[in-house]
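> Generate coordinates for the sequence data below:
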Amino acid sequence: MAALQTDILRLQGFKPVNSLAVDMGLGHIKDAFPNATFPLGAVHEFVSTKTEDAAATGGFMAGLLSSLLGTSGAALWISASRTLFPPALKSFGIHPDRFIFVDLQKEKDVIWAMDEALKCGALAAVVGEMQEISFTASRRLQLAVEQSQVTGFILRNHYRQLNTTACVSRWKITSLPSEPVDDLPGIGFPTWRVELLRIRNGRSGVWDMQWRDGKLLPVYKSLSQVPEQQQKTG
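Next up, the predicted model:
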């Protein structure tokens, strides 16, 4: 049965050998993924309706990309109206020069450029910002990554219709208040509510996460939520 499940996942675009090669630093969130591994060589969709949520999504994605890029990887960031402030990437351990920013005029050009970029196996990841994407277009992107094993991220900011796509997952990231520093609010570690709305062959869930000490860490509301092993180690 285990071998059959592995074969089914492989046919659906999950490449377990490559996925095990990178620890995305998601902690217990990884239990929601098939084989408890973040799917690489796949396209992930992030949705937001507000400007502040788009900024939170960019921060959470930067945390993921920090692990994915490692020490030598490169990525493309393609958009028609870029929301990312490149110097902010340093807060997540990424030098902006690791990204090639492609700013285009029309959203349809963003989809075309992302499709072409995902075919380049020399890239670690490709990020595309767009409002809308059809199932057909998302299927083309998924087929591209299954060949190149590049990981794709779609940011759908201010989307008009949340339609079905071929992406392996759909996420929604919202900002949470950070802990105050010296009684000054808003300058503590970035904190987010992470909603995994859909994951193929996995299970959805909601977690509170924080970027601290160069990695993603869970936020616990009480001691009872802390795993027993972590309680023993402090």
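
> Going by C-alpha atoms from here, please, whenever you check contacts or count neighbours.
OK.

> Three-state assignment for residue 127, please.
When classified by DSSP: H, G, I helix; E, B strand; the rest coil, residue 127 comes out as strand.

> Who are the contact partners of it?
By Cα atoms under 8 Å, 6 or more residues apart in numbering, the contact set of residue 127 is 75, 76, 77, 78, 114, 152, 153, 154, 155.

> which of those are buried?
For the contacts of residue 127, a burial check counting by 16 or more other Cα atoms under 10 Å picks out 75, 76, 77, 78, 114, 152, 153, 154, 155.

> Can you verify the fourth one is assigned to a helix?
Right, the one you point to is residue 78. No. Applying three-state DSSP, one finds residue 78 to be strand, outside a helix.

> distance of it from residue 127?
6 Å (Cα to Cα, to the nearest Å).

> Can you pull the residues that touch both of those two?
Common contact partners of residue 78 and residue 127 (Cα under 8 Å, 6+ apart): residue 114.

> coming back round to it: columns distance to residue 68 on top of the contacts of residue 127, output as CSV?
Below are those laid out as CSV (distance: Cα to Cα, whole Å):
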residue, distance to residue 68
75, 10
76, 13
77, 14
78, 18
114, 18
152, 11
153, 12
154, 16
155, 17
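
> next up, for comparison:
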Amino acid sequence: MNALTLPRHPRHGPKAVAPVPDMALARGRVHELCGPARRSAALWLAGAMTGPVLWITPARNGDRLSPCGMAGWADPGRFLFADPRRDEDVLWCMEEALRSTVVPLVVADLPRPPGLTPVRRLHLAAETAGMAPLGLILTPGDGGAPGVESRWHMAPAHGADGPAWRLERRRARTLPPKAWQMRCQDGRLSAGPAAPPQG
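Here you go, the predicted structure:
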């Protein structure tokens, strides 16, 4: 039986994934996406990149991505799915995938934020990898994983004009908090400054 062989990605390339200006996620680091539209945010970032995507989620989690729903964000054919039986194996799989130099984007859909030690291990794995992959951990609610490079919150903000989302950079090592209004126009997602939250 032949093993699945994926192309290795170049060691040199963009140091960050920047889908729109002033919004960059450093490669070789782990970032947190939280909020009710965290999976949409991860799919949007996947669409801004090239190459395969490894999406890891606990087997007991009944939520599964639908290829039809994914297609508006990113090509479903680029995704590989892993569903470990034990929750603790999700982070182990992510660590090994980041270190492997095979996939440029590794996503772990977690039931709760991990602790500082697992996040540090993920950073070390991503930093030592030859291709500087991007690691995303998805956490419910407002997130709160310690030690992440940045934390982003995305929530639906649909209106009469059509589908829309509010994306907030809530934490970053070198950048201040900021918010964007994301809109779907002509089948493409665009981002502009968000209005201040009401109330």
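
> Can you calculate the TM-score here?
Scored against TM-score structural alignment, normalised by the length of the second structure, the superposed chains reach a TM-score of 0.79; 179 aligned residues with a Cα RMSD of 2.6 Å.

> what do we get in the second structure for residue 47 of the first structure?
Using TM-score structural alignment as the criterion, residue 47 of the first structure maps onto residue 34 of the second structure.

> Residue 151 of the second structure versus that match, what's the distance?
Residue 34 of the second structure is 7 Å from residue 151 of the second structure, by Cα to Cα.

> can you check residue 178 of the second structure too?
11 Å.

> For the two, indicate the residue with more neighbours.
Per other Cα atoms under 10 Å, whichever of residue 178 of the second structure and residue 151 has more neighbours is residue 151, with 27 against 15.

> how about the residue nearest the centre of the first structure, what does it touch?
Geometric centre of the first structure, nearest residue: residue 61, 4.5 Å, by Cα atoms, centre = their mean. With contacts defined as Cα under 8 Å, 6+ apart, residue 61 of the first structure has no neighbours.

> mind checking the SS state of the aligned residue in the second structure for it?
Counting by TM-score structural alignment, residue 61 of the first structure corresponds to residue 42 in the second structure. At residue 42 of the second structure, secondary structure determined by three-state DSSP is helix.

> how many other residues sit next to residue 213 of the first structure?
Neighbour count for residue 213 of the first structure, taken as other Cα under 10 Å: 9.

> no no, residue 88 of the second structure
Neighbours of residue 88 of the second structure under the rule other Cα under 10 Å: 13.

> Check residue 158 of the second structure too.
By other Cα under 10 Å, 13 other residues sit near residue 158 of the second structure.

> For the closest residue to it other than its chain neighbours, give its distance to residue 72 of the second structure.
What sits nearest to residue 158 of the second structure in space, not counting adjacent residues and going by Cα to Cα, 6 or more residues apart in numbering, is residue 164, at 4.5 Å. Using Cα to Cα, residue 164 of the second structure is found at 14 Å from residue 72 of the second structure.

> Name the residue in those two with the higher neighbour count.
Neighbour comparison, residue 164 of the second structure and residue 72: the larger count goes to residue 164, with 20 against 17 (by other Cα under 10 Å).

> follow-up on the earlier one: anything in contact with each of residue 178 and residue 151 of the second structure?
In contact with both residue 178 of the second structure and residue 151: 169, 170, using Cα under 8 Å, 6+ apart.

> Show me where the second structure has its helices.
Under the criterion DSSP state H, the second structure contains helices at 38-47, 67-70, 88-100, 116-128.

> Make JSON lines out of the ones you listed and add distance to residue 157 of the second structure.
Listed next are the helices of the second structure as JSON lines, based on distance: least, Cα to Cα, whole Å:
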{"stretch": "helix 38-47", "distance to residue 157 of the second structure": "13"}
{"stretch": "helix 67-70", "distance to residue 157 of the second structure": "18"}
{"stretch": "helix 88-100", "distance to residue 157 of the second structure": "31"}
{"stretch": "helix 116-128", "distance to residue 157 of the second structure": "30"}
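
> what's the closest of these to residue 13 of the second structure?
Comparison of the helices of the second structure against residue 13 of the second structure by Cα to Cα identifies helix 116-128 as nearest, at 14.4 Å.

> which strands and helices sit next to the closest one?
strand 30-34, helix 88-100, strand 134-139 (3 or more Cα pairs under 8 Å, 6 or more residues apart in numbering; DSSP states H and E).

> among the ones you listed, which is nearest residue 64 of the second structure?
Closest of those to residue 64 of the second structure is strand 134-139, at 13.7 Å (criterion: Cα to Cα).

> Check which helices and strands the closest one is in contact with.
So strand 134-139 of the second structure, by 3+ Cα pairs under 8 Å, 6+ apart, packs with strand 30-34, helix 38-47, strand 105-109, helix 116-128.

> closest to residue 144 of the second structure out of those?
Taking Cα to Cα, strand 30-34 is the member of those nearest to residue 144 of the second structure, at 8.3 Å.
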